[in-house]
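J.: the sequence and its predicted three-dimensional model are supplied below.
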Amino acid sequence: MDPRADSPDDAGTLPHVLVLGGGFGGLWATRALAAAPVRITLVDRTNHHLFQPLLYQVATAGLSAPDVAAPLRHILRKQANATVRLDEVRAIDPHARRVALAQGQLHYDYLVVATGSTHAYFGHDEWAGFAPGLKTLDDALAIRTRVLSAFEAAEREDDPLQRAAWLNFVVIGGGPTGVELAGTLAEIARHTLPREFRRAEVRDARIHLVEAGPRVLAAMPEDLSEKTRQQLQRLGVQVHTGDAVTAIDAEGITLAGRRLASRTVLWAAGVAASPLGSQLGAPTDRAGRVLVAPDLSLPGHPEVLVIGDLASVTQDGKPVPGVAPAAKQMGAHAAAVIRDRLRGVAGEPFRYRDYGNLATIGRMAAVVHFGRLKLSGLLAWWFWLVAHLFFLIGFRNRIIVLTNWAWSYWTYQRHARIIVGRPPPDE
């Protein structure tokens, strides 16, 4: 017997709920079972919960990593029936009710799979080295290093063409992350850095936002998409829509048959479900998401719940979006299904409640769509600020983020402009 497997001390008489993933879905499922007669093990390969909607601000030096993350053990310190395990999932065996980890294995009575999604390059995985995506704190710090190092390289470059390439930034993907990255990069170049560089005219930096579809923020109404485009253009962002990128390398991209020189390309275009979904033995959609039953359970295995970005759920003829509110609701629903199962009651179908979409574009510019309510500009920006502060986990994080935002608002400065790690190898 593997000494690292479940020990007798861990194997109590209470049903064991194993939760894979400490993101919004997994954490909300765990917390919703706080009063249930179960013992819970939450497994994640990092020790923190990440507030992903603000991750782009870490990548663009507006916030530090601890501002948007909190240790899982600290969050769950008062929940006596929950144990956190830092480990990586290697395999899932639904028939044996067993999960293999890098450091042993765990058996379960109920399993909640909330391992999220990863970057998708639409069959061009070789682009990953030239156009990093943004999913984790490591990704954010790597992008920050790449962006800040580009300005440094432009400062010491003598060749005007090479300098221009370093000051050309391309963001691929016109969803909320791409829009937020592009707008923030424009603010950095126009307002934060100009007085700090002597040789490079950083105000001349060109920010390109590339979207293969006909408009940015496609999930929003067309009028808000158009207002977003206009606000981006006022910030100095060049928006390209309707053409797909056909090549990416260390010196730029190819778009609609023409070459766009850039030494800094960022990917915000596509995601694919965690590869663990393929191990569950259920059908998946084109993005690898598991086709779950109406109550989010795995077909043929009612003790397994699949939630968040890993679950493919259709409601009223439309897919439930892979956003934080949906993951939270799925987590709470999965916990309710487990409580029903414990009482011998069938779980209710999941029903997503859409609370709207919002995205910030830059200083005093955002768009909000909430039911019939449509906002853009300053009012939407304030709405965005309040909403994100409210949903941040932890009083400390709220105070620090509010303080940093206030400082940035009045001074245009971004306090987290520290380059960590090595610059890109092609520099």
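T.: Yep, it's here.

J.: C-alpha only now, for contacts and for neighbours.
T.: Will do.

J.: how about Arg203, what does it touch?
T.: Shown in contact with Arg203 (C-alpha atoms under 8 Å, 6 or more residues apart in numbering): Ala189, Arg190, His191, Pro194.

J.: run through the strands of the stretch 51-200 of the chain in chain order.
T.: Assigned by DSSP state E, counting those that start in this stretch, the stretch 51-200 of the chain shows strands spanning 69-71, 82-86, 89-93, 98-101, 104-107, 110-113, 117-119, 168-172.

J.: second structure for comparison follows:
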Amino acid sequence: MQRHRVAVIGAGFGGLFAIRALRNANVDITLINGTAYHLFQPLLYQVATGVLSEGEIAPPIREVLKGQDNVDVKLGWARQVDTERKVIDVAGPGIDYTVEYDSLIVAAGASQSYFGNDHFNDYAPGMKSIDDALELRAKIFGAFEIADLQTDPEAQERWLTFVVVGAGPTGVEMAGQIAELAHRNLVGQYKHIDPRKARIILIDAVGAVLNTFGDHLSTRALRQLHLMGVEVELNTKVVDVDLTGIEVESERGHQRIPSMTKVWAAGVQAPPLAKQIAESAGAETDRAGRVMVQPDLTVPGHPEIFVLGDMMHLPGDDGRPLPGVAQVAIQGGRYAADVIKRRLRHKDAPAPFKYFDKGSMATISRFSAVASIGKLRLSGFIAWMMWLAVHVVYLVGFKNRFTTVLHWAVSFVGRGRSERVATEQQAFARRAMRDYGDPYRRVREAEEAQMPAETTTGVPTETTTAVPAGKHPAEAEKTKATVGR
């Protein structure tokens, strides 16, 4: 008899921990993911600022799961789910295919939100993928190199001005690391500029940095940022972004900040797949596009479909939706796996999902962090050491933990950066690929154009067809974000 088929969309924390929890279950698992690696997203900013390599935070999925025989890993982007037929349509690299399931776990993560201003993305990359981090690394280190060539003071200042939008954990950590680069790591390495004169500006529309950490830690973080030379602009709304600057509105009125390097760390939204699943299943979504799920993390009316992590809307004990953090996804993945195993054993369903908050942490600079754990509020060196320990624990694989600790020692104890290599291709490939179109589609069309055509006489004749430049199909462009990276 055919074993129970479990399909998992997304190899982020939720999907990966669900698969691991099903290691010994009597199921066959198909994992669908848009990349061949599992991404430890909380450390992306360290890839962008040269502390870590991408390989240290993105181990290959097949290597991570090589000891689990009941998993079939497939590369591709889930385009839509037919909830009635229990079939997933997937767009792979140059090939489309379908996956059938008995139980479905959807943990496709989140995409960057520009609050309706998607054109900002052309000039202010987000922090959701390895591609984003490598692009930002090329732009950040390239900015210092280009500034060193400038003879016009205004042009030099534009290149040495870095703007980070969003004062949550990602934005604070990013601004802190750029400040460390400018004021500590790069000092004395340039003949014509002083990196210490770089401006690092952190912008947020709300009135506090790390506003979810409480007033005490927020104030401490703000003080530390000021000590590092970061200019913090709160209650400031971004109204436009272009190649050479960013325009904001605040209590001081309209202002333009000339800057060649902008980073977007504000706002997330569920990928389009969440809306498609909700519409197919007759479920509702919230303003951020997340699927409103039942207390057991299933879609209403479809107990076989679990939606986890950043894609789900589930109120916590305080009535507010659970946050889009790693622990919510990890605990949700384990819970969904437990429900499936209980069903297969004909056992009673477990109690409704209850999130255990293990706390929140954010680094500001080397030896300085803030941590909120229950009623405990910590800052400074102790919080930083806790942050290091927690992130080492959750890195996948011993090799990654070992090399990460070595690179942290180089960057935090010494003055070096282990990963400063940046190329023009990294800086500009995203926009070039968008203009070029889907490369796999081009290959497929070229192959089809060269295939012999059978004539009525049975003699094959060669046909030639022009290969259009084209762009990514809108459907594929939208759905590439549907799978956790």
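T.: Nice, I can see it. From a predicted model like this one, the values you see are computed outputs, not experimental measurements.

J.: just give the TM-score of the two.
T.: Once superposed, chain against chain, the TM-score is 0.95 (TM-score structural alignment, normalised by the length of structure 1); 415 aligned residues with a C-alpha RMSD of 1.3 Å.

J.: hmm, back to that, a markdown table for the strands of the stretch 51-200 of structure 1, including distance to Phe151 of structure 1 and mean neighbour count?
T.: Listed next are the strands of the stretch 51-200 of structure 1 as a markdown table, based on distance: least, C-alpha to C-alpha, whole Å; neighbours: other C-alpha atoms under 10 Å:
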| stretch | distance to Phe151 of structure 1 | mean neighbour count |
| --- | --- | --- |
| strand 69-71 | 27 | 19 |
| strand 82-86 | 37 | 18 |
| strand 89-93 | 39 | 17 |
| strand 98-101 | 42 | 18 |
| strand 104-107 | 46 | 18 |
| strand 110-113 | 41 | 26 |
| strand 117-119 | 26 | 19 |
| strand 168-172 | 10 | 26 |
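
J.: how about the ones you listed, which one is nearest Asp295 of structure 1?
T.: The closest of these to Asp295 of structure 1 is strand 110-113. By C-alpha to C-alpha, the value is 12.4 Å.

J.: the closest one vs structure 2, average distance?
T.: Strand 110-113 of structure 1: mean distance to aligned residues in structure 2 after superposition is 0.5 Å, counting by mean C-alpha distance after the TM-score superposition for structure 1.

J.: before we move on, back to that, what subset of the contacts of Arg203 of structure 1 is buried?
T.: Ala189, Arg190 (16 or more other C-alpha atoms under 10 Å).

J.: does Val245 of structure 1 touch Arg258 like I think?
T.: No - contact between Val245 of structure 1 and Arg258 fails when scored by C-alpha atoms under 8 Å: they sit 9.9 Å apart.

J.: which one's more surrounded, those two?
T.: Val245 (15 against 10; other C-alpha atoms under 10 Å).

J.: aligned partner of that one in structure 2?
T.: Structural alignment (TM-score structural alignment) places Val245 of structure 1 against Val238 in structure 2.

J.: residues contacting the residue nearest to that match when sequence neighbours are not counted?
T.: Closest residue to Val238 of structure 2 apart from its sequence neighbours, by C-alpha to C-alpha, 6 or more residues apart in numbering: Val248 at 4.4 Å. Taking C-alpha under 8 Å, 6+ apart as the criterion, Val248 of structure 2 is in contact with Thr236, Lys237, Val238, Val239, Asp240, His254, Gln255, Arg256, Ile257.

J.: quick revisit: His208 of structure 1: which of the strands of the stretch 51-200 of structure 1 is closest?
T.: Once those are compared by C-alpha to C-alpha, strand 168-172 is nearest, at 4.7 Å.

J.: any residues touching the closest one, and which ones?
T.: Contacts of strand 168-172 of structure 1 (C-alpha under 8 Å, 6+ apart): 178, 181-182, 205-211, 261-269.
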